[in-house]
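Engineer: generate a structure from the sequence data that follows.
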Amino acid sequence: MPLALLALAVGAFGLGTTEFVMMGLLPDVADDLGISIPTAGHLVSAYALGVVIGAPLLAAVTARMSRRKVLIGLMGLFVAGNALSALAPDEHWLLAARFLSGLPHGAFFGVGAVVATSMVAPERKARSVSLMFLGLTLANIAGVPVATLMGQHLGWRATFLGVSAIGLAAIASLAFLIPHDHAHAPAVGLRRELVALKSVPVWLALGTTVAGFGALFSAYSYITPMLTDAAGYADSSVTLLLALFGVGATAGNLIGGRLADHSLRGTLFGGLTSLVVVLALFPVLMSTQWTAATAVVLLGTAAFVTGSPLQLMVMEKASAAPSLASSANQAAFNLANAGGAWIGGLALAAGLGATSPALTGAALAVLGLGVATVATVVDRRRVGVPAGRERVVASHVPEHAEAVRH
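Structural biologist: Have a look, this model is predicted:
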């Protein structure tokens, strides 16, 4: 695999760290700024809002720019947002800085996925996307815990300065490792990118993302009360258990990338089916501590098996202009985050029990399977390809791909 994928993974590591670290820093930030925990929680929402708005917007306005320069520019915006977060004098400035930090997130993953797939042979495209996403899953194992500890001992501002340093390392890596072939503007304009979003298969793929990852976040958003109230773990054990989720996510991401290169839809259906089973078994698995720990790993694995297939499917359905659609898929991930958490919260509020968000997640995963089935039927009617026989194709490879393929 090209070394340039390492540069994309470094950027993904920084983005993943800053996205999730705020959850662990909320008490410190609230105490330092003199605000309540719920008010500090708006800082998480501000980042997610930045992702949803920035993903399609930045991908659209940079459609004719060099993808190499776009990636470097997006990481520059990321560094600026985190540096401003560290310097924010009050919650209002911090809210704005967190929004700014979220703007480049989706566009980086979207454009990065296009660049990653353009540097490898057609049969390795899903694997290349999974290697970029590896930075995101590793952030949950190492980046977030280390950044949280840094914030607790050195102050939360030091955490954001540290994340800014990761961003600078990513900029250097992108500048040195991304091939200069990507210094040329791709022959795709904004109008062509926007036309791609009119495709029904694209919207079905995005709908599968929202339902499938909504299933994950319906359960994962409330994993702490499940582990403490249902499984009987102490609060001090939760951080280690969340790291186990990162281990499972990393394994699922790598497995999904390898399998999707052989059967894109087969991997997607297998991952969603596994997610349904794991979530449906949560009430049983959360009854003892060792099975609860196993459930956390299995949840990460089952959910992230679908990550690369979903990203690649959206890109292929918008094969003439994949950057905007690929970035829109990242916005869909964040809509899934917000929507899944909201639906899981409704189950808790209704008094259905600590593990009820997992059951609502199972229902969402079934919905994802339904949307994916409809997408398969639509594709078969259009091209007459039997279900499960799709392989990754090179239809969206940019004009310079052959020059940089290794």
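Engineer: only C-alpha atoms from now on, for both contacts and neighbour counts.
Structural biologist: Fine.
Engineer: and for the closest residue to H184 other than its chain neighbours, the neighbour number?
Structural biologist: Distance criterion C-alpha to C-alpha, 6 or more residues apart in numbering; nearest residue to H184, sequence neighbours excluded, is S66 at 5.2 Å. Neighbour count for S66, taken as other C-alpha atoms under 10 Å: 16.
Engineer: and S66, what does it touch?
Structural biologist: With contacts defined as C-alpha atoms under 8 Å, 6 or more residues apart in numbering, S66 is in contact with H182, A183, H184, A185, P186.
Engineer: packing partners of the host helix or strand of L206?
Structural biologist: With secondary structure defined by DSSP states H and E, L206 is part of helix 200-220. Using 3 or more C-alpha pairs under 8 Å, 6 or more residues apart in numbering; DSSP states H and E, the elements in contact with helix 200-220 are helix 289-305, helix 307-317, helix 322-349, helix 356-383.
Engineer: Serialize those helices to a markdown table and add fields for mean neighbour count.
Structural biologist: Formatted as a markdown table, the helices and strands packed on helix 200-220 follow (neighbours: other C-alpha atoms under 10 Å):
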| stretch | mean neighbour count |
| --- | --- |
| helix 289-305 | 23 |
| helix 307-317 | 27 |
| helix 322-349 | 24 |
| helix 356-383 | 21 |
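Engineer: please provide the structure for the following sequence as well, for comparison with the first:
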Amino acid sequence: MKSSVPSLMVCVFGITTGEFVIAGILPDIAGDLAVSIPAAGLLVTAYAIGMIVGGPVLTALTARFPRKPLILVLLGITILGNLASALAPVYSVLFAARIVTALVTSTFFANAIVIAVSTAAPGKQASTVSKLVFGMNLAMILGAPIGTFIGNDHGWRSTFLALAACCAAGFLLVARLVPDVRDATPATSAVAELRVFRNRDVQLAIAVTAVANAGLLMVFTFFASLVTDVTGFATGAVAVLLLVYGVGAAAGNFAGGWLSDRAPMRSQLGLLAVLAAALVLMWSASGSMTVTAIMVFVIGALGFSVIPGMQARVLSTAAAAPTLAMAVNASAYQLAAAFAAWLGGRVIDGGLGLPSLYLVGAAVTVAGIGVSGYAWLRDRRTSRLEVA
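Structural biologist: Got it, this is the predicted structure:
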């Protein structure tokens, strides 16, 4: 059914915008709730922890549930979570609301993909999934900047109200247009699904995704403060710069997929090396608005260029639990986000200053190169043993 994918795309757009937009309104939240920037940055950690815990566990526990009723319940929780965020009187309530909202996010994505693929025409499964992924790209390109504009002009609480409204629209579209795919995946137990984590290759794939993305995510978490307090951009320019970042991310996503198809590990190692160098360049030129604006596009492109290959690696190693693999992939990325927000806060509190985030981010990216290199050597060693 053709209407299924656009309906699910609206939901993916709204949910993913809720994840990314926090980078644009972080200073507003900190000021209004009288907390420090590092404390506000922990809201990213809260969301990440919710996805890390909720994704694999909730996906496994709901593996037998009919898909459409399940995603409607998950969307309802997302709507309530965003409303609670908008109405939060104190920081602790906002923190809890972010965790609750995040708990259902990975499971929604996993089941949305199952539904979309099951309703796709023969031979169109991959392109159908790409359309849902494009909903995530739109969240970065349009959702985060628009949400930031709303937050800057009408207060950060209005951003969460807008997210609730978007998810409510998605709820109505799903209820009306998406079919109930009851037999989309074979019934399995939660224990059987979770056994995938015992696979050493899955563990290494998660480590690669988590470590290699953490450096850039640290910079992205404190993006608004870096470009305003360090570079000198006006608050109103943050949304525009997020748009620039998002355009770079979309371009890098397509380019990275093309490169990964041809030389997965070589391209990943090379792109990570260039990303580390780009972060060092941003540190050295952090006082220049022109250079910073250009580099925002560059790091967006480089950061997202490595994701397709990492996704493919996680999905291939977790093939024994295909639905859970989607949640595992999201959890790996959120491990990076949680660590990045925590480490970034410690760097700032330690007196090193905001600009040092670029250098620490570059160092963490180099660590990601090391983990990726180890994974590559392990793959080559395994291949040689199989041939022998």
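Engineer: of the helices and strands packed on helix 200-220 of structure 1, which is nearest F217 of structure 1?
Structural biologist: Set against F217 of structure 1 and scored by C-alpha to C-alpha, these come closest in helix 322-349, at 5.0 Å.
Engineer: give me the mean distance between the closest one and structure 2.
Structural biologist: The superposed helix 322-349 of structure 1 is, by mean C-alpha distance after the TM-score superposition for structure 1, a mean 2.8 Å from where its aligned residues fall in structure 2.
Engineer: now that helix against helix 356-383, angle please.
Structural biologist: Angle, helix 322-349 of structure 1 to helix 356-383, by axes from the mean of the first three to the mean of the last three C-alpha atoms, to 10 degrees: 150 degrees.
Engineer: now do helix 322-349 of structure 1: which elements does it pack against?
Structural biologist: The contact analysis (3+ C-alpha pairs under 8 Å, 6+ apart) places helix 322-349 of structure 1 against helix 37-61, helix 91-118, helix 190-196, helix 200-220, helix 307-317, helix 356-383.
Engineer: what's the distance between that helix and the middle of its chain?
Structural biologist: Offset of helix 322-349 of structure 1 from its chain centre (C-alpha atoms, centre = their mean, to the nearest Å): 10 Å.
Engineer: again with stretch 79-94 of structure 2
Structural biologist: A distance of 21 Å separates the centroid of the chain from that of stretch 79-94 of structure 2, by C-alpha atoms, centre = their mean.
Engineer: can you tell me what sits against it?
Structural biologist: Applying C-alpha under 8 Å, 6+ apart, the contact partners of stretch 79-94 of structure 2 are 33, 35, 97-98, 100-101, 156-161, 163-165, 167-168.
Engineer: got the buried residues for that stretch?
Structural biologist: Within stretch 79-94 of structure 2, the residues that count as buried by 16 or more other C-alpha atoms under 10 Å are I79, L80, G81, N82, L83, A84, S85, A86, L87, A88, Y91, L94.
Engineer: tell me which of those fall in helices.
Structural biologist: Among the buried residues of stretch 79-94 of structure 2, the residues falling in helices (DSSP state H) are I79, L80, G81, N82, L83, A84, S85, A86, L87, Y91, L94.
Engineer: state the pair within those residues that is farthest apart.
Structural biologist: I79 and Y91 (19.1 Å).
Engineer: hmm, back to that, format the ones in helices among the buried residues of stretch 79-94 of structure 2 as CSV; extra columns: distance to F297 of structure 2.
Structural biologist: What follows is these, written out as CSV (distance: C-alpha to C-alpha, whole Å):
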residue, distance to F297 of structure 2
I79, 32
L80, 34
G81, 32
N82, 29
L83, 32
A84, 33
S85, 30
A86, 30
L87, 34
Y91, 32
L94, 31
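Engineer: rewinding a little: list the buried residues in the helix holding L206 of structure 1.
Structural biologist: Across helix 200-220 of structure 1, burial judged by 16+ other C-alpha under 10 Å covers 201-220.
Engineer: identify the farthest-apart pair in the buried residues of stretch 79-94 of structure 2.
Structural biologist: The span of these, defined through C-alpha to C-alpha, is set by I79 and Y91 at 19.1 Å.
Engineer: the spatially closest residue to P355 of structure 2 that is not a sequence neighbour and A88 of structure 2, how far apart?
Structural biologist: In space, and not counting its chain neighbours, P355 of structure 2 is closest to W283: 6.0 Å by C-alpha to C-alpha, 6+ apart. Using C-alpha to C-alpha, to the nearest Å, W283 of structure 2 is found at 35 Å from A88 of structure 2.
Engineer: check R157 of structure 2 too.
Structural biologist: Distance of R157 of structure 2 to A88 of structure 2, computed by C-alpha to C-alpha: 9 Å.
Engineer: repeat that for I113 of structure 2.
Structural biologist: From I113 of structure 2 across to A88 of structure 2, the span is 32 Å (C-alpha to C-alpha).
Engineer: which residues does V202 of structure 2 contact?
Structural biologist: V196, V314, T317, A318.
Engineer: mind picking the two most distant members of the residues you listed?
Structural biologist: Comparing every pair within the contacts of V202 of structure 2 by C-alpha to C-alpha identifies V196 and V314 as the most remote, at 11.0 Å.
Engineer: packing partners for the helix or strand hosting L272 of structure 2?
Structural biologist: Assigned by DSSP H and E, L272 of structure 2 belongs to helix 264-284. Applying 3+ C-alpha pairs under 8 Å, 6+ apart, we find helix 264-284 of structure 2 packed against helix 237-262, helix 289-305, helix 307-317, helix 356-387.
Engineer: what's the closest of the ones you listed to A39 of structure 2?
Structural biologist: helix 356-387 (15.8 Å).
Engineer: that closest one to helix 200-221, inter-axis angle?
Structural biologist: For helix 356-387 of structure 2 against helix 200-221, the angle by the same axes, to 10 degrees is 160 degrees.
Engineer: and helix 356-387 of structure 2, how far from the chain's centre?
Structural biologist: Between the centre of helix 356-387 of structure 2 and the centre of its chain there are 21 Å (C-alpha atoms, centre = their mean).
Engineer: helix 264-284 and that helix, what's the angle between them?
Structural biologist: Using the same axes, to 10 degrees, helix 356-387 of structure 2 lies at 170 degrees relative to helix 264-284.
Engineer: residues contacting S323 of structure 1?
Structural biologist: Going by C-alpha under 8 Å, 6+ apart, S323 of structure 1 touches A59, A63, G110, V111, V114, E193, M315.
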